[in-house]
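> this one's sequence-less:
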């Protein structure tokens, strides 16, 4: 089947047709870098990494752009609190973000624009909006977008301007012509970074950054725009308004949004104390377990972060790796061709990136690999799983790299295995069992076979 994608704007699945043959431009709203990335960021990273992988597997030449917001109210506040420069703060957390995504096997975007490096593009778009009557400078040095100048405002979220206006909070802001108008340029304040502009010293509003960077990198009209569901309004709604009013062209063909991450069925938030960074979770679970967990629910559905669900993910990934455990990496280089497994896997991914169904195909294939011990079917299992970023390691490496409560080194574990082998040779089965039980208590499982004893972390 051809690729079908659910378009948030039209609220239906549509057959994907790129603007230019075989070329796909995709822009995803990235992270505001003032702290470590959390599990909600991880979902957006993993989902769109998987989308890009599948598009490339279909043969498309993809240009993947994911921006970094490196100037923002939260960034300024955190830098002042820390007594450090904004560049130092954002640089540190950009490096941390790259470390986190690499750990989860998230491929780097082709282009990763920084807001602070696109001030000229931002200024140019704001100037165009003013010239066309869609924006106005205020007396205080701010510049605002005139929402009512855009007849189509609200089409992404389905919100009506009259309803928005009647529900708007009364703001003490005499410089805005209308409560719905939003800021494009903020006049500088004390202790804040500022850039020169025709409207005075200041910095851009958040929404205009993405419009300027996306059109700069991909053109005025491109294929796919994505992000978390929380961004659909007002951020993405405002992006559409700014971009189309500035360029006069249709902005994006397909809008994709990820569902929320919940924690034990509650919304994740720092105030509730249920907020988890990626690196905190990586101390407890293997990166592929986290990736599997994030893909086990359809990307448009909410995903519930809980210890139980992560343990299920750990068991599931272990089952897939177990099917490959008896093969060497060299035996898995060739993949069986022309099977129904590959057809069903790709059909699932072509159905709006249905990763839960694609994973179900992987488990059926794993059963067949266990049954037949076929190297080419094992190669196919690895190949298909790799298309969604799973089964990237050798099985033996995976099982030995699980986070555990044990602080034993590999050499120390092997020493105990050797001692146990000697005890068994001497028929000291009490000591043999004691070593096995002591290791198991530390999360180290011993596996005996005619070829000897191996171990894995559980």
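Looks like it came in fine. Predicted model, so just to flag it, every value in this text is computed and none were measured. Residues are numbered from 1 along each chain as shown.
> hey, let's count contacts and neighbours off CA atoms from now on
Will do.
> can you count the residues close to residue 129?
For residue 129, the neighbour count with other Cα atoms under 10 Å is 23.
> and it, which of the three is it?
helix (DSSP: H, G, I helix; E, B strand; the rest coil).
> now do the contacts for it.
135, 145, 242, 245-246 (Cα atoms under 8 Å, 6 or more residues apart in numbering).
> what do you get for residue 199?
Residue 199 neighbours (Cα under 8 Å, 6+ apart): 137, 141-143.
> same thing but at 7 Å, please
137, 141 (Cα atoms under 7 Å, 6 or more residues apart in numbering).
> same thing with the one 5 residues further on?
Taking Cα under 7 Å, 6+ apart, we find residue 204 in contact with 184-186.
> do the same with residue 311
Neighbours of residue 311 in contact, by Cα under 7 Å, 6+ apart: none.
> which element follows the helix or strand where it lies toward the C-terminus?
Using DSSP states H and E, residue 311 falls within helix 307-322. Once the chain leaves helix 307-322, the next helix or strand it forms, by DSSP H and E, is helix 340-350.
> contacts for that next one?
Applying Cα under 7 Å, 6+ apart, the set of residues contacting helix 340-350 is 1-4, 354-355, 357-358, 361, 365.
> how far away is residue 53 from residue 359?
15 Å (Cα to Cα, to the nearest Å).
> typo on my end, residue 52
From residue 52 over to residue 359 (counting by Cα to Cα), the distance is 17 Å.
> residue 218 too?
Taking Cα to Cα, one finds residue 218 at 32 Å from residue 359.
> which one of the two has more residues nearby?
When neighbours are counted by other Cα under 10 Å, residue 218 and residue 359 differ, and residue 359 comes out ahead with 22 against 18.
> wait, is the more buried one part of a strand?
No: under three-state DSSP, residue 359 sits outside any strand and is assigned helix.
> just the element for residue 190, please.
Per DSSP H and E, there is no helix or strand for residue 190.
> residues near it, how many?
Neighbour tally, residue 190, other Cα under 10 Å: 6.
> so how far is residue 426 from it?
79 Å.
> what are the buried residues along whichever strand or helix holds residue 14?
Assessed by DSSP H and E, residue 14 sits inside strand 12-15. The neighbour-count check on strand 12-15 (16 or more other Cα atoms under 10 Å) flags residue 14 as buried.
> below is an additional structure, to be compared with the one above:
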């Protein structure tokens, strides 16, 4: 089966065929580093981490670019509030971002460019657009993109110019020829710090947000590349504007496949900082382990809305424990995936259907059931290897199953020994009392012919 991807641009599932056989060039919009990463960032970045993992598992060489926006209005505002240089703030936030992403098993991209390292490339695009009559200067020093001069504006979002009203996520700024026009270069303001402005033919200033991604993607992947991804909230205006300025300057398509992950809801309401109903990754990891959070995100399809709640995280951990229990009971043998093997073939069919992780996860549970029945180390190895395509099941099973215990292992071992002695003495009431005492403290005992083991309760 050929990999099929839902292309936002065509609004249809399409067979995936990269520009260069065997190689994929992929760009995903990254973080604006002014604050701690939240669950929405986790959802988007895990989604595209799975995409690049599956492309690699399918035999492609992947050149994956995920940018960092390290200059914009929010960053400048936060730096001024903190009384610190912009670079100090962004450096600190990047360290925190890497810490959170590493914990979630999100692999580092091939390239992670910072916007401020690509100012010359941005200015070159602005110049090309101005030369082609698609950009114009404003008296105050800004340079704007003339939306109505670019044929096809709205093709990604499916919106016509008549439907795009001023004020719909587009600020109406004085000096625009049209309310829909957007800024390419912002003139420096007296209140803005010196480390957030650069010299240019238009005077001191800084880039608009949209131009950053056009410059970085084209510089690192070429004028046309295979996949462009990001959250559904970026489809309009950010990605629409990327297309307009990139294709306006270069005269060729920016990306062939556009992918957008769904929103995160908090208890069935869209997550939003303005509503105050958002959680940082760090806050979630104080209550739940990173593997559980990743599994919770992976078992939903990337394009579907994701409803976050503690109840759903508890359920995800209980489900993941079932998979780890299979690996704990049957130590996996090292495995190279044979895609003709029935479980592997079924897993591949799911992933090739627009990265259908819910169906792929269902295959893992079927396989875990077979591991429990057959006690096959080969199948256990296949379970672990297929889990690796999703970035799960790579930890030590026993460590995962025992995570969250309120008692130290030495104390638990002592109580298990005391229970064994009570059973040996036929004092079954005492043995049962010890089991219940441990259960009350979140420890589940499991008896088998080879002895008693334990794990933390879900």
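That came through, no problem. In this text, all values refer to a predicted model and were calculated from it rather than measured experimentally.
> re the thing from before, what is the subsequent helix or strand relative to the strand holding residue 14 of structure 1?
strand 23-28.
> what's that following strand packed up against?
Packing partners of strand 23-28 of structure 1 (3 or more Cα pairs under 7 Å, 6 or more residues apart in numbering; DSSP states H and E): strand 61-66, strand 222-228.
> identify all contacting residues around the helix or strand following the shortest one.
The reference is to strand 61-66 of structure 1. Next helix or strand after strand 61-66 of structure 1 toward the C-terminus (DSSP H and E): helix 73-82. If you take Cα under 7 Å, 6+ apart as the criterion, helix 73-82 of structure 1 is touched by 34, 85-86, 89, 192.
> what's the average distance of helix 73-82 of structure 1 to structure 2?
Once fitted to structure 2, helix 73-82 of structure 1 is off its aligned match by 1.3 Å on average (mean Cα distance after the TM-score superposition for structure 1).
> what is the burial count for the aligned residue in structure 1 for residue 137 of structure 2?
Counting by TM-score structural alignment, residue 137 of structure 2 corresponds to residue 137 in structure 1. A count of neighbours around residue 137 of structure 1, defined by other Cα under 10 Å, yields 20.
> same deal with residue 345 of structure 1?
Residue 345 of structure 1: 20 neighbours (other Cα under 10 Å).
> show me what it aligns to in structure 2.
Under TM-score structural alignment, residue 345 of structure 1 pairs with residue 347 in structure 2.
> what distance do you get for that match to residue 392 of structure 2?
14 Å.
> remind me which helix or strand residue 212 of structure 2 belongs to.
With DSSP H and E as criterion, residue 212 of structure 2 is part of helix 209-221.
> can you check residue 40 of structure 1 too?
Going by DSSP H and E, residue 40 of structure 1 is in helix 39-57.
> just the buried positions in that helix, please.
For helix 39-57 of structure 1, by 16+ other Cα under 10 Å, it's 39-55.
> try stretch 340-347 of structure 2
Result for stretch 340-347 of structure 2 [16+ other Cα under 10 Å]: buried residues 343-347.
> got it, and stretch 183-203 of structure 2?
183-188, 193, 196-198, 202-203.
> with stretch 270-287 of structure 2 instead?
270-271, 278-282, 284-285.
> hmm, who's touching it?
So stretch 270-287 of structure 2 is in contact with 36-39, 100, 264-266, going by Cα under 7 Å, 6+ apart.
> mark which of those are buried, thanks.
Here, 16+ other Cα under 10 Å leaves 36-39, 100, 264-266 buried among these.
> closest to residue 376 of structure 2 among those residues?
Closest approach to residue 376 of structure 2 among those (Cα to Cα): residue 100, at 35.3 Å.
> map the closest one across to structure 1 for me.
Using TM-score structural alignment, residue 100 of structure 2 pairs with residue 100 in structure 1.
> could you say which helix or strand holds that match?
Going by DSSP H and E, residue 100 of structure 1 is in helix 86-103.
> ok, residue 381 of structure 1 touching residue 362?
Yes: applying Cα atoms under 7 Å as the test, residue 381 of structure 1 and residue 362 come out as touching, 6.5 Å apart.
> how big's the offset between the helix or strand that contains residue 417 of structure 1 and structure 2?
Remark: residue 417 of structure 1 resides in helix 410-425, with elements defined by DSSP H and E. Per the superposition on structure 2, helix 410-425 of structure 1 and its aligned residues are separated by 3.8 Å on average (mean Cα distance after the TM-score superposition for structure 1).
> list of residues touching that helix?
429, 431-432, 435.
> from the residues you listed, pick the one nearest residue 151 of structure 1.
residue 435 (74.2 Å).
> from residue 224 of structure 2, how far out is the alignment partner in structure 2 of residue 16 of structure 1?
By TM-score structural alignment, residue 16 of structure 1 lines up with residue 16 in structure 2. As judged by Cα to Cα, residue 16 of structure 2 and residue 224 of structure 2 stand 15 Å apart.
> same deal with residue 430 of structure 2?
Taken as Cα to Cα, the span from residue 430 of structure 2 to residue 224 of structure 2 is 72 Å.
> kindly report the same for residue 139 of structure 2.
34 Å.
> residue 68 of structure 2 too?
20 Å.
> ok, now residue 407 of structure 2?
In terms of Cα to Cα, residue 407 of structure 2 sits 56 Å off from residue 224 of structure 2.
> next one: residue 8 of structure 2
Distance, residue 8 of structure 2 to residue 224 of structure 2, using Cα to Cα: 17 Å.
> for the contacts of residue 129 of structure 1, pick the one with the most neighbours.
residue 242 (30 neighbours).
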